[in-house]
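Enquirer: curious how this folds, go ahead:
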Amino acid sequence: MPRTADYTIQGFLYQFNKTLLAILQGADTAVVTVEGIIEDIEVVTGGLTEAIQCKYHETNLAFTYSALYKPLLQMMQHFHRNPGGKVTYVLFAHFPGLDQDGITVSKQVLLDALASKDKKYAAYIKDVKGLIDLDAFLLKLKPPVGPSYDALVLEVQASLQAAGIAKTEIETLVYPNAIQAIASLSIRHQVAARKITKRKLLDDLETIKTTAISHWTLGLKNRQAILTARRKQLKANLTKNARLRYFLVDAGSLPTFCISATKEQLSDIKLRLHQKGTTAHNGYVEGHFDEALFHREPLVRKAQDGTLQREFSLRLLRWQDHAPLLDAHKPADLFVLGDAVHSTLNTKDVNIEVLASSSFDEIKFILGIKNACD
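Expert: Here you go, the predicted structure:
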């Protein structure tokens, strides 16, 4: 993964961790909005709002106050438009090489921001310059305090333990699931759906017994430990050969093994499997699909050497054409690999295993096919 992609993901994870910290260190009934109307995180307690904006700078070689101009101008604009609002503004910013007391936002810093010639800030400046009471705004602004990413993670994990969660369950189960819970909230369209309380989060985490595997949890620094934990969790069911299992695979994430794919991709996969001695069955006869034919059991014959040979070894189904068939014959387990979408399926009484890794080696490791990740 390119370093720029690493830093982008880490920036989001920094915000998710700060969101978790705001939830865990707040009152049980405080309402936290992920991706709020005012800022990245909004905490409402007793009618008072704490609006938090996160800025994570890992690549900056030297700190300059200009890096804070945009969030400061955004906060000033909101303050000016809502003069009677019961809002405290928090700039939670991290810059490498600076300790938590290394940044002081003075009135002069605000004046410099308002004097900026950068066209990206023109709309904010026009809205507030000469109109805002800067002294009153500074009373509402908390100093920017942002520890390093690693220090923030440790603080979140300590807060989970302080909330009564066993230390042994935090690193590879509760903590990654908490990150995934915040990530899932952040993409919901309605503001009301992005609200959560400490009590609700802890109750939800208590019910989850498997580790979430997503591009967010795999972006955490203990990636290998998370994969190993998920492998152990899956082992019990995977050793039961009598269970009916479906694999829904996204072609974009795992291009070497595709089910959610174009017709041409599916035909190519079937040919390649045949060339490797594996016969795939798709239920088609002369271009027409026969559902009963698709679901029938393979014929078995005895070869000359006495071994039993099945007519076909697996069934291939193209998601775009025949997804409803999965509801007609519900499996015990549904494995969703990559970013394949399964929300249209009836998954009541079905064990869902989402393994959103883009690495086929990692998928094979989790499923017990390989003993190590390359």
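Enquirer: contacts, neighbours, all on C-alpha from now
Expert: Will do.
Enquirer: what's around Ala122, how many residues?
Expert: 14 (other CA atoms under 10 Å).
Enquirer: same question for Met1.
Expert: The number of residues packed near Met1 is 5, by other CA under 10 Å.
Enquirer: just His295 next, same as before
Expert: 14.
Enquirer: ok, now which ones touch it?
Expert: Gly283 (CA atoms under 8 Å, 6 or more residues apart in numbering).
Enquirer: hmm, try it at 10 Å
Expert: His281, Asn282, Gly283, Arg315, Leu325, His329 (CA atoms under 10 Å, 6 or more residues apart in numbering).
Enquirer: so of these, which ones are in helices?
Expert: Under the assignment DSSP state H, the contacts of His295 contribute Leu325 to helices.
Enquirer: stretch 32-44: end-to-end distance?
Expert: Start to finish, the residues bounding stretch 32-44 are 6 Å apart (CA to CA, to the nearest Å).
Enquirer: ok, now stretch 124-136?
Expert: 18 Å.
Enquirer: returning to that earlier point: for PyMOL, what selects the buried ones among the contacts of His295?
Expert: Buried residues within these, by 16 or more other CA atoms under 10 Å, are selected in PyMOL with:
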select buried, resi 281+282+283
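Enquirer: how near is the residue nearest to the spatial centre of the chain to Pro144?
Expert: Centroid-nearest residue in the chain: Trp216, 3.9 Å away (criterion: CA atoms, centre = their mean). Distance from Trp216 to Pro144, counting by CA to CA: 26 Å.
Enquirer: ok, Gly85 next?
Expert: For Gly85 relative to Pro144 (CA to CA), the value is 21 Å.
Enquirer: next, the second sequence, to be compared with the first:
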Amino acid sequence: MGRSADYTIQGFLYQFNQTLAELLKAADDAEITIEGIVEDIEVATFSGTKAIQCKYHETKDKYTPSILYDPLLQMMKHFKSNPMAKISYHLYAHFPNAPAVVISATDLNSALNSKNKDLQALIAEACGVNVNGFLKVFSITITPKYDDLMEENTKLLENLGFNKSEVETLFYPNAIQIIADLSIKHDEKLRKITKKDFLDVLRRIRHTAISQWTLALKTRQKVVESRRKQLRENLSANVRLRFLVIFPEFLERFDDEIVLFIKSFIDKYHYKQAHTHTPLFALDVSQDSFDEIAERLIGKDVIPNLGRPVKAFSEVSFFREPMVSKDKKEFSLRLIRWDDYKNLQLKNKADDFFVIGAGDIATLDLKDINLETLGAENFDEIKYMLGVSNAY
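Expert: Below you'll find the model as predicted:
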């Protein structure tokens, strides 16, 4: 990941952390909208609405008002369109060398008169705004750097009764994940949550979320280690039916690693005679790629059941049990394309359903199934969390 990508993700995480701080400090019944009316955070209480934006500029050596023209214009545009609404506008910003920032009428007029081509549409919509009226309902806070904000949130969680030993590796990363999940919902009503509901959801979670967001946290190593420990109990059981669906889009070196990953998993969890439940792997790949992977597995002496005795897929053949000789099974795994798996009429549900990578499983019936989502980006971390390897 390049430095620009690092800073982009850090900017989102800063926003999520600021949202989390707002949630944890709010009254129990205050309603929070993630990515609200002016894009970032919106807090509704009996006294009105607090519209919030977050701007994180760790790489800016020097503060200049023009850096904030975009969020200021967005807020002025909204204020102009809602003159009678009880809305206060608040901007949270971080600059490494700016301990305090004051926004004046001069700064706002300079934003409205900016020649920046990228701002012209916003300027046109905000033109004619009552600048002095806007200033009465606007405030700006220069916030701590990202690390300090993260530390503050972990302490707030502890103060709310969350187990101190689990905050870093369970509750804090899951709090960030809940906010990230809410932020991408299209319907604004689905992006609303109260502090009470948020904390209720968080307290019920016992598995650490693994995603691009939680793995981008400063506590990445602890998060991965915690997830490995959580998965260990079920993975240590000999008799357990495991399905793994793998989405390659964001997985690094998928083509190079997929065969080695499947072989490593089989060598670890399906080699004993006591391992009586054949694991199923569903791959979100094209037919040509699927056939190539199957051929490469056979070349590694890992024999897949493709459910194709000749050409046509046979569900009966796919779900039959392998013939077993004294020391070898007829096949080691069931292998299927994700598009075909979704059409199966399953008679037996998995005990554990692993989702590896980033993909949509919303249409699946996962009732009474232990769902384990590992949204990591490389197989080394995935193998470590699954106990297939001891280092990454």
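Enquirer: TM value for the aligned chains?
Expert: Overlay of the two chains. TM-score (TM-score structural alignment, normalised by the length of the first structure): 0.94; 365 aligned residues with a CA RMSD of 1.4 Å.
Enquirer: about what we covered before: which one of Gly85 and Pro144 of the first structure has more residues nearby?
Expert: Legend: neighbour count by other CA under 10 Å for Gly85 of the first structure and Pro144, higher for Pro144 (23 against 12).
Enquirer: thinking again about what came up before, among the contacts of His295 of the first structure, which are located in strands?
Expert: Among these, the ones falling in strands (DSSP state E) are His281, Arg315.
Enquirer: now render the contacts of His295 of the first structure as JSON lines, adding distance to Gln77 of the first structure.
Expert: Converted to JSON lines, these look like this (distance: CA to CA, whole Å):
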{"residue": "His281", "distance to Gln77 of the first structure": "62"}
{"residue": "Asn282", "distance to Gln77 of the first structure": "60"}
{"residue": "Gly283", "distance to Gln77 of the first structure": "62"}
{"residue": "Arg315", "distance to Gln77 of the first structure": "59"}
{"residue": "Leu325", "distance to Gln77 of the first structure": "54"}
{"residue": "His329", "distance to Gln77 of the first structure": "56"}
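Enquirer: now do the same contact list for the corresponding residue of the second structure for Trp319 of the first structure.
Expert: Alignment note (TM-score structural alignment): Trp319 of the first structure maps to Trp338 of the second structure. Residues in contact with Trp338 of the second structure (CA under 10 Å, 6+ apart) are Val245, Ile246, Phe247, Phe281, Ala282, Leu283, Asp284, Val285, Ser286.
Enquirer: what's the nearest residue to the last one if we skip its chain neighbours?
Expert: So that's Ser286 of the second structure. Spatial nearest neighbour of Ser286 of the second structure, excluding adjacent residues (CA to CA, 6 or more residues apart in numbering): Arg337 at 7.8 Å.
Enquirer: against Tyr392 of the second structure, how distant is Asp380 of the second structure?
Expert: Asp380 of the second structure sits 5 Å away from Tyr392 of the second structure, going by CA to CA.
Enquirer: between those two, who's got more neighbours?
Expert: Neighbour comparison, Asp380 of the second structure and Tyr392: the larger count goes to Asp380, with 17 against 11 (by other CA under 10 Å).
Enquirer: what's the match for the more buried one in the first structure?
Expert: Matched by TM-score structural alignment, Asp380 of the second structure corresponds to Asp361 in the first structure.
Enquirer: got the residue ranges for the helices in the stretch 251-374 of the first structure?
Expert: For the stretch 251-374 of the first structure, the helices defined by DSSP state H, counting those that start in this stretch occupy 263-275, 291-295, 319-322, 325-328, 360-366.
Enquirer: return the most buried member of those.
Expert: Stretch with highest mean neighbour count among these: helix 360-366 (a mean of 19; mean count of other CA atoms under 10 Å).
Enquirer: distance from that helix to the second structure after superposition?
Expert: Once fitted to the second structure, helix 360-366 of the first structure is off its aligned match by 0.3 Å on average (mean CA distance after the TM-score superposition for the first structure).
Enquirer: show me what that helix is packed up against.
Expert: helix 223-238, strand 351-355 (3 or more CA pairs under 10 Å, 6 or more residues apart in numbering; DSSP states H and E).
Enquirer: the shortest one to helix 223-238, inter-axis angle?
Expert: Right, strand 351-355 of the first structure. With axes from the mean of the first three to the mean of the last three CA atoms, to 10 degrees applied, the angle from strand 351-355 of the first structure to helix 223-238 works out at 150 degrees.
Enquirer: strand 351-355 of the first structure: how far from the chain's middle?
Expert: Distance of strand 351-355 of the first structure from the chain centroid (CA atoms, centre = their mean, to the nearest Å) equals 15 Å.
Enquirer: same question for stretch 225-238 of the first structure.
Expert: Relative to where its chain is centred, stretch 225-238 of the first structure has its mean C-alpha point 19 Å off (CA atoms, centre = their mean).
Enquirer: which positions in that stretch come out as buried?
Expert: Ile226, Leu227, Thr228, Ala229, Arg230, Arg231, Gln233.
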